[in-house]
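1. Got a sequence here, can you build the structure:
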Amino acid sequence: MATHTPIRRALISLSDKEGLEPLARALAAHGAELVSTGGTAKAMRDMGLEVKDVADLTGFPEMMDGRVKTLHPKVHGGILARRDKEEHLGAMDAHDIGPIDMVVINLYPFEKTVASGADRETIIENIDIGGPAMVRSAAKNHASVAVVTDPADYDAVIGELSGHGGLTQEFRTMLAHKAYALTASYDAAISSWFAFADLGQAYPETRSIAMTKADELRYGENPHQKAALYIPQAVRPGLAGAEQVQGKALSYNNLNDADAAYELIAEFRDGPPACVIVKHANPCGVAQADDLLTAWTDALQCDSVSAFGGIVAVNRPLDEATARAITDIFTEVVVAPDADDAAKAVFAKKKNLRLLLTGDLPDPARPGQMFKPIAGGLLIQDRDNGMISKDDLKVVTKRQPSEQELKDCLFAWTVAKHVKSNAIVYAKDGATAGIGAGQMNRRDSARIAAIKAREAAETHGFDDPRTIGSAVASDAFFPFADGLISAAEAGATAVIQPGGSIRDAEVIAAADEAGLAMVFTGMRHFRH
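-> Purely as a prediction, here's the structure:
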């Protein structure tokens, strides 16, 4: 049977005092002497509790604007002393050091201070020194000392005291783990602030990353793989914080694909109603229209076969008509800024379909960094926030593109940015006509996209594939003319690509011969 060690003295020092009263009262009720500092001591006295100041314990007053108050042998000796070593117990007797059995700490609010826009001096003063030192000391000596750093654990502590009069070794070990995770993440936040904000280093020599587990997932890429979702300590808007209104628990693949759809739909957040359909992290249909239902219909017509079991994202709150249309086919996840009650009622009839409401869409031009593990390391790069406009395009062919061709070029280019390389995207009238993704050469991507367009025409009864009269985007330059010729054979009349190949002249000549209009962006969008 587990042994519950009583708490005879507890040192409490809190920046955030929420939940303090029931915990302090429970400790006092079970015979613990309460020791505290400054504002925390006053708060407990105002509750009618008897509290001993740390200054009375150490014989030294708080000094240097509170920078020095708990950094003293009578504090750390009381925390660190091993109760099973005669030498430690003898040192305590010799120096009049009383044992401290529990430390309840939360740290200066460094990240909140930074987020508030405070000046540098204020930020520096909110780097806690004594708190982390006590937390680490107590966690090291968890065999005898309980360290409580998370207010979410207060009720469990009170329950253990009320039910058993003390805490078990297992419980103290769990608290110690959380304590070291806290100090690690705290130091990571401080280190990141110094590197990024104070010194302006995008890629410092040492990088510390602190994350908090948000959820354990159903499984990873495959059912035999375990997986979990972690989010940064400083919560930012995004898919990870979306409200799941209904549906089964999300898997790794669900979230990975939903994120691909979310990032792509964000490209259209300020434009007309738009819909994105994603399968295996690649878009298989994208469209803009005057209303959401038409956008969904146009996106679906690009590749309705691949859309089965896919992920749908929209840039407007979902309405009932669009919800009904989406639920006509099997869909895994739907992502939207919001949904009206009628739309929610439609989705509720599909109990397994996950509906995620994000509240907003991010700025596609926002800065940030992307992480990718490799064997023995981690690749970090700036996120691809490259944006272009009509003014950035360079016409390189004899024929100038029409205004509609330019619009379709830019639309296709935006979608191609989110398609796995090698990527070819045909688009016409604000909708994708065919998408070729992830092939080892660009010509095959162009051919696959054309094949899908022909199949879509047959499925939906079009007279011609929608690649006829379309614009085609290539995420990188055409190294040879064959890929461009394949696009022309599919019916494309305009081409958008980065340019920069040693064979650009050959490719431009082929475009001129085919009567194509072609523009260069000067920017590549590889997506591996």
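
2. hey, let's count contacts and neighbours off CA atoms from now on
-> Fine.

3. For the stretch 301-450 of the chain, which segments count as helices?
-> Using DSSP state H, counting those that start in this stretch, the helices of the stretch 301-450 of the chain run over 304-307, 320-326, 341-348, 403-416, 442-460.

4. between those, which gets nearest to Arg8?
-> helix 341-348 (53.8 Å; C-alpha to C-alpha).

5. let's see this one next to it:
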Amino acid sequence: MTDRYALISVSDKTDIEKVAEALIQSGLTLLSTGGTLKALEEANIPVLAVETVTEFPEMMDGRVKTLHPKIHGGLLGVRKNEEHKKAMSDHGIVPIDVVVVNLYPFKETIQHPNTSLLDAIENIDIGGPSMLRSAAKNYQSVTVVTDPRDYPLLIEQLTNNNETTLQFRQYLAKKVFQLTAYYDSLIAEYLTQQFDNIEAEKSNDWPHITLTYEHSQSLRYGENSHQAADFYTKLDAPEYSLANAVQLHGKELSYNNIKDANAALQIIGEFPEPCAVAVKHLNPCGVAIGSTIEQAFNHCFEADPISIFGGIVVLNRPVTLALAEKLHDIFLEIVIAPSFEEDAFQLLAKKKNIRLMTVHFSEKDNRPEMEYASVSGGLLVQNVDCSSELTNPSEWETMTELVPTEKEKQALSFGMRVCKHVKSNAIVISNEYRTLGIGSGQMNRVGAAKIALEQAKNATKDMKDSLLIMASDAFFPMDDTVKLAHEYGVSSIIQPAGSLKDKDSIAACNELGMSMVKTGIRHFKH
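-> Presented below is the predicted three-dimensional model:
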């Protein structure tokens, strides 16, 4: 034996024999545990069991094997510190200069649909992260490798110099702490989900959150061409999400594509009936329902045949050939649907760049989610805006003398479900099956109303007896929006209410023969 040691303990044994041979060639004696020890012995590679050093047996089904002072002393001892060197000598601790360790497959275990809590617990690695952290802390003297992708450079440096560079060790140490932070956050999120029914004293709640995302893809650029961007996804992302969408055709998604597609999915999730949604710059330019998906798309296109150009279309029913023929005639960035009939797909795929994607609409996950928005130096966290009042008119309060008709109630429900997803200040003009005008992101409510009402005026000029309702994401601060709506033929209004001047808007509706209902819930979207 020499006075230089390397410890190998890996669950992923990719190329481990090559690494072991390079370590031996550089003058290191190998220590190993369990399955790795067996694999190296079977490959006729000289290796010692860890208990040769610890003089303590592996026990408790492998739970305890490297958690020992002779292991961690060999990793943590500062080589140039005389007191450390004396302590190591006095206690028979040998220096371990290289650690090659990767962790129990906790992530892979919890991804299996039949995994029990007990299985998951047994795949929480304790000794591995402990060794990695000890070795990384002492990167001045210890080389610690956990990612097989770093093996070639390790082998190259050992082959050429019998040791590694400080710069390489610093890189590896940083990577270790990134890995252990990620690994622990996976465990924390999993156990939070498993134990979420346990009552705890709110005063003792831990004031920190752990968020775990994995790199999904590098994007060509961000919002603009000079900005770099990447897409990260959650391990347990709902099936009904862009994170689990399958791209069947077309060029890679861009940053803006992802944001727009996500917005479209959120909108269409409000509608169980055949529905088509067109989105441009995070706002809907057309939303419609129908008895068939073809009819829904026709209505959606009619809502704004100009803005849909270069937009994103989401459909909650399979794309038929008849529908594909209509989509093929429009320049679209993305089409998302549960599926595409084969002939429909072949037609749309003739366009090289259009992205065709599928999402599991039938498996929509209704678990409560949190929303996160980054700000400089911080993170905003809130519950997703989920509420039932938009589809349940019995929860509304009629504020006016006139009560909405059943048809108007259908239109009010439709309009408000769209308005909920329009950037504030938001006004939506619709009938019972499609949007007619959308005013979004304005600094005042009457300004948003003017935009929406003008669009509706143009959209209905060839429609006979068209019903017009107005949906507002927040209350009317004065009655000017009501009066303007009446000028354009709006018969009923839905709004959260709560303004000090509600009575003025109610009085205006009563005077003008309009109905108004109160939902009591605001839907600002910034």
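
6. How alike are these chains, TM-score-wise?
-> The TM-score (TM-score structural alignment, normalised by the length of the second structure) is 0.85; 511 aligned residues with a C-alpha RMSD of 3.5 Å.

7. rewinding a little: deepest in the core, which of the helices of the stretch 301-450 of the first structure is it.
-> helix 403-416 (a mean of 24; mean count of other C-alpha atoms under 10 Å).

8. how about that one, which residues of the second structure does it hit?
-> Helix 403-416 of the first structure corresponds to residues 406-419 in the second structure, going by TM-score structural alignment.

9. check the fit of the matching stretch onto the first structure and give the mean distance.
-> Stretch 406-419 of the second structure differs from its equivalent in the first structure by a mean of 1.2 Å after superposition (mean C-alpha distance after the TM-score superposition for the first structure).

10. tell me the contacts of the closest residue to Asp119 of the second structure other than its chain neighbours?
-> Nearest residue to Asp119 of the second structure, sequence neighbours excluded (C-alpha to C-alpha, 6 or more residues apart in numbering): Thr109, at 7.5 Å. Residues counted as contacts of Thr109 of the second structure (C-alpha atoms under 8 Å, 6 or more residues apart in numbering) are 115, 119-120, 123.

11. Which member of those is positioned nearest Pro95 of the second structure?
-> For these, with Pro95 of the second structure as the reference and C-alpha to C-alpha as the criterion, the closest is Asn123, at 28.6 Å.

12. Find the nearest non-adjacent residue to that closest one, please.
-> Going by C-alpha to C-alpha, 6+ apart, Asn123 of the second structure has Phe106 as its nearest residue, at 5.1 Å.

13. What residues does the one you found make contact with?
-> Contacts of Phe106 of the second structure (C-alpha under 8 Å, 6+ apart): 120, 123-125, 187.

14. before we move on, what about Val35 of the first structure?
-> 9-12, 41, 51-54.

15. Need the counterpart of it in the second structure.
-> Looks like Val35 of the first structure aligns to Leu31 there (TM-score structural alignment).

16. To which secondary structure element type does that match belong?
-> strand (DSSP: H, G, I helix; E, B strand; the rest coil).

17. Kindly report the same for Ala474 of the second structure.
-> Ala474 of the second structure is classified as coil under three-state DSSP.

18. In a helix, Met131 of the second structure, correct?
-> Yes - judged by three-state DSSP, Met131 of the second structure forms part of a helix.

19. burial count for it?
-> 23 (other C-alpha atoms under 10 Å).

20. same deal with Glu270 of the second structure?
-> 17.

21. One more: Gly430 of the first structure?
-> With other C-alpha under 10 Å as criterion, Gly430 of the first structure counts 21.

22. Asn383 of the second structure contacts Glu371, doesn't it?
-> Yes - counting by C-alpha atoms under 8 Å, Asn383 of the second structure touches Glu371, with 6.0 Å between them.

23. before we move on, back to that, out of the contacts of Val35 of the first structure, name the ones that lie in strands.
-> 9-12, 51-53 (DSSP state E).

24. of those residues, closest to Arg527 of the first structure?
-> Distances from Arg527 of the first structure to those, taken by C-alpha to C-alpha, are shortest for Ile12, at 51.0 Å.

25. Which residue is most remote from the mean position of the first structure?
-> The centre of the first structure is farthest from one residue, Ala94, which by C-alpha atoms, centre = their mean lies 53.1 Å away.

26. Show the contacting residues for that residue.
-> Applying C-alpha under 8 Å, 6+ apart, no residues contact Ala94 of the first structure.

27. related to what we said a few turns ago, format the contacts of Phe106 of the second structure as TSV; extra columns: secondary structure.
-> As requested, the contacts of Phe106 of the second structure are arranged in TSV below (three-state DSSP):
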residue	secondary structure
Ala120	helix
Asn123	coil
Ile124	coil
Asp125	coil
Ile187	helix
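
28. and those residues as CSV, adding distance to Leu132 of the second structure and neighbour count?
-> Below are these laid out as CSV (distance: C-alpha to C-alpha, whole Å; neighbours: other C-alpha atoms under 10 Å):
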residue, distance to Leu132 of the second structure, neighbour count
Ala120, 21, 20
Asn123, 17, 18
Ile124, 15, 20
Asp125, 11, 17
Ile187, 17, 20
